[in-house]
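Q: just coords:
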């Protein structure tokens, strides 16, 4: 009644003051509000229930007292059971009966013969083993608890329990650990794991979030193509994907631009078999309303104050959990609020190894990674193996591997199609242009049907060398028959700035500009600036080394979106460039190859 009586008393005093000072208009304005407060107070008095007085009395108890915990239980609607502080949990191995066999994998392997299920025993409740079904009670979960409450142990036990019931063909994990990587270091070895990142490498973490968005889109397309409503109705059902995030608030603070991707997963994940488990120390204000609306499963371990508990449970009971009961929690799934205490694994490494052995017994290969680490600072190319791989993808034999490409999610070897037109390499001194030409020369040296030439400026003079000449191809070409399918000549030109000058009049410039328009010749030229480069007249493919100056990089053709991901490491790393071809752009790391004995001779201009 204090909350209603205080405003009533305050407005009464104000009305009396206005009447004493004869401010009739202000008194008239206050009177309706005074009448409303009086009516609300009378209505509350009439509707007050017997249990309300007991609740008001409990409001005066000190925080954390036994009386408050009892009052929290009494305030529940009859669906609350037990107290997590009084529960004692066995180890996860004992809970699942794994301690009955010295070879744990022999207990795990038969479990995967049953139908996949997201129902997992994670600990004990008042009535015995306690199970959480992420698919039925979720599809997403929010876990909260202060430091030392047992959040990380709960996440580990929960993931292990799900892995015990589902083979890697039915369940996959992605771990996002923003607590330095300590929480999921052991779980990374699970055959179910398709990715694990931590906050020590934010580029890697951003790749994981982009990969998750790409996976969501892929599953949407599968469902749309087969005209079904959910992923499990597909002819070839996809495995469920559980994304586990420890310290969600740190992810939100360090990668705020990527939170929308997680919100989209929370909105669409139920029908697409994608589940989120977000863990945080303080749930107040950390999870947006759009995301929280789809998180129907709330697990609250010990928190510091009743407000944090009320955010997930509707009252402050989790604040009364004893600090001597790590792993104790209240679980609210929208229908009931139940006490539980999670069971920790006494040897998590042995249990992970047993799950891996069970996968090997079933002949299940480890799941393919959902994303890869970022580009390395250097990349050594095996010429023989790379050329064999290129030959399988290009029947004409004119795809030359030269770099490692990064599409923002995964990395793969890039190859240049020599029939696709000229190639311009743009970058400052020391960025790796000459190394790129060396790599192309080494990789194309022994290609059949191709003559390779290399020009570079030595002592102020442009010197041209013949690196490889296919005499048989030349005879076939000059005999009057049809030209070979591969380009007849590959010309690698370094320091070509002066040759592109439209006012250049020397013989080298004339031959160079004529070769740019010759369809039987592919010219790969390197310049320091793009001042005289015309696209697509001079080249259809460009390799641009960023300078760090935004205006120059934009003029060279690097898209603003890609340039926004460029940092100091990209500028400082030799050979780091952007490949622009066919309207697409991606980061790449130029390859180097092992030196081979030279096999060339000087040619006249």
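A: Alright, I've got the coordinates. Please read these numbers as outputs of a predicted model, since none were measured by experiment. Residues are numbered from 1 along each chain as shown.

Q: okay, CA-based contacts and neighbour counts for the rest of this
A: OK.

Q: ok, residue 267 touching residue 292?
A: No: because the distance of 9.8 Å does not satisfy C-alpha atoms under 8 Å, residue 267 is recorded as not touching residue 292.

Q: also this one, for the comparison:
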């Protein structure tokens, strides 16, 4: 069969070479027969060129056949570019060297592994703090496998990259290679020098162990796209933060800073799935690829099919290509320039090629014998050296329920304004969690800014939010709280005076109690045509700088901002037009999911020209519940 294909290929080759020469010769004969001597001068040079080209190509093909002992493969066939590559692939496949042995850890038991890791981290730290940021190249080279001669094959991401593209079909060993590579980095450098962000778009299985490394500052999977979006936003924010640091210190890159931040390596498995599911967020990764080198941020993108998955703007900044077995020679040529990776046998998982733009190296990756043991060793080494816990780059989205705290901090512990007699009773109150778009943070609702309006439909939690604020204020001294409740007969007033302030010196006048109005269903009281007896008192209180009014509304129809309030808590309706009319910016609405409008307690905090999604505390005590409006 091979001989027949060879003969067919030779015949086609000869036809392709002879046909142009024959065509030019026939045209010359016709011109001679018709005695068109002027045109003969135009044909003769072309005929000579075609003849010379055909003879040269035939001679070159014969020389190649004698040298290699076989013909070249036809276009599109999955064959190695030379017979030696098949032998090299087989030799590489014969080396089943675990990562522990490759890194010199094969004789370390569980109790001794962390000691070796701690020594290596200590060495890396001393080299960095000793001014050796430009340390020898070998120090940055991380072994990832072995070559056909049994020697380690290393990868230097900062020098060869600064970004890498890894390709390979299912079962080729991509996930194992990523594990070996990341573990090799973690075993060489401490968390203060290298951090990881793992984005796994095949269910989270690839990084199930690696995300427990003390170096990991973020891990998401495609099971939560909202979480993945937060990760991409966080990467963009970290890129801008490092840009500001470099600019402020007038440095050329992060290595020139007095305290360089850790190198951040973003590892993406199944990059094509990320591109398909979140196409609007590719700009963040393009920025990372173009600016990451000088900012100490690197990208390792892994995909099954590199054809068309990585845009030219990203590809221009990716200098390191690693190709394991692929199904099509075109995919191999995309990364290596040859079809060699398409000829790797399915029985040789882990065999691949590294191409850094200068040379092409064949290797077989060294799988870790126990990734759990290596991860645990890194964790113990970090605790032994007193390494600070890495700060997460991002956090999960807001939870659907935030239980109320057991009790508020003592008033003396609050950081608030002072009125000359101790801490102000209007210090911020714990209210829930707020979402910055990247991280969730504890929210303390400011009271000193002015009146607070809580706007939402029935069942969304506005009455519960009002109750949470009342619970926080009830125990504070020096407050005169007026609670307004709507009844079928009209609005009713209930006043409560909180405990007195601590004893003051005898010569100091006693401070006057602060006035606070807590009003539920206040929409009718805001109506200029309201005839309720409390309408005038309510409008007087809402305009008085000496009184804080916290009121709940079903809609913002009668609300005038900022005359009536300076802080708003708006529960979204799910209707974009209505929510924007209520004051929620479009950028904040884009952060909300489809189900946020149905989650009790999910709102948007609007204050000082800023807007944040929040999850309010659920009220404590009898009848608080998670979902209900409490009108008592």
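A: All right, it came through fine. Bear in mind the structure is a predicted one, so any value in this text is a computation, not a measurement.

Q: could you pull out the helices for the stretch 1-150 of the second structure?
A: 2-33, 37-68, 83-93, 99-102, 110-129, 137-140 (DSSP state H, counting those that start in this stretch).

Q: nearest to residue 306 of the second structure, out of those?
A: helix 83-93 (21.6 Å; C-alpha to C-alpha).

Q: picking up where we left off before, save the helices of the stretch 1-150 of the second structure as TSV, and put in mean neighbour count and distance to residue 208 of the second structure too.
A: Below are the helices of the stretch 1-150 of the second structure laid out as TSV (neighbours: other C-alpha atoms under 10 Å; distance: least, C-alpha to C-alpha, whole Å):
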stretch	mean neighbour count	distance to residue 208 of the second structure
helix 2-33	14	46
helix 37-68	13	47
helix 83-93	17	26
helix 99-102	20	18
helix 110-129	17	20
helix 137-140	12	26
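
Q: my read is residue 587 of the first structure is in a helix, agree?
A: No: assessed by DSSP: H, G, I helix; E, B strand; the rest coil, residue 587 of the first structure does not belong to a helix; its assignment is strand.

Q: residue in the second structure matching it?
A: In the second structure, residue 587 of the first structure lines up with residue 613, judged by TM-score structural alignment.

Q: do residue 193 of the first structure as well
A: By TM-score structural alignment, residue 193 of the first structure lines up with residue 216 in the second structure.

Q: just checking, residue 586 of the first structure touches residue 409?
A: No: using C-alpha under 8 Å as the test, residue 586 of the first structure is too far from residue 409 to be in contact (10.8 Å).

Q: residue 437 of the first structure -> the second structure?
A: Match for residue 437 of the first structure (TM-score structural alignment): residue 466.

Q: and for residue 375 of the first structure?
A: So residue 375 of the first structure corresponds to residue 398, using TM-score structural alignment.

Q: repeat for residue 245 of the first structure
A: Checking TM-score structural alignment: residue 245 of the first structure goes with residue 268.

Q: do residue 331 of the first structure as well
A: Per TM-score structural alignment, residue 331 of the first structure is aligned with residue 354.

Q: gap between that match and residue 321 of the second structure?
A: Distance, residue 354 of the second structure to residue 321 of the second structure, by C-alpha to C-alpha, to the nearest Å: 6 Å.

Q: coming back round to it: show me the contacts for the residue nearest to the match of residue 193 of the first structure when sequence neighbours are not counted.
A: Nearest-residue entry for residue 216 of the second structure: residue 196, 4.7 Å, with adjacent residues in sequence omitted and distances by C-alpha to C-alpha, 6 or more residues apart in numbering. Residue 196 of the second structure is in contact with 215-218, 264-267, counting by C-alpha atoms under 8 Å, 6 or more residues apart in numbering.

Q: quick one, what contacts the residue mapped onto residue 302 of the first structure from the second structure?
A: Under the alignment (TM-score structural alignment), residue 302 of the first structure maps onto residue 325 of the second structure. Going by C-alpha under 8 Å, 6+ apart, residue 325 of the second structure touches 167-169, 172, 341-346, 349, 351-352.

Q: so where do the strands sit in the stretch 401-550 of the second structure?
A: 402-403, 429-435, 440-445, 452-455, 479-487, 490-497, 514-519, 547-553 (DSSP state E, counting those that start in this stretch).

Q: format these as a markdown table; extra columns: mean neighbour count.
A: Formatted as a markdown table, the strands of the stretch 401-550 of the second structure follow (neighbours: other C-alpha atoms under 10 Å):
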| stretch | mean neighbour count |
| --- | --- |
| strand 402-403 | 16 |
| strand 429-435 | 23 |
| strand 440-445 | 16 |
| strand 452-455 | 26 |
| strand 479-487 | 18 |
| strand 490-497 | 14 |
| strand 514-519 | 22 |
| strand 547-553 | 24 |
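
Q: out of those strands, flag the one nearest residue 298 of the second structure.
A: strand 440-445 (25.7 Å).

Q: mean deviation of the closest one from the first structure?
A: In the superposition against the first structure, strand 440-445 of the second structure averages 1.4 Å from its aligned positions (mean C-alpha distance after the TM-score superposition for the first structure).

Q: thanks again, I'm all set now.
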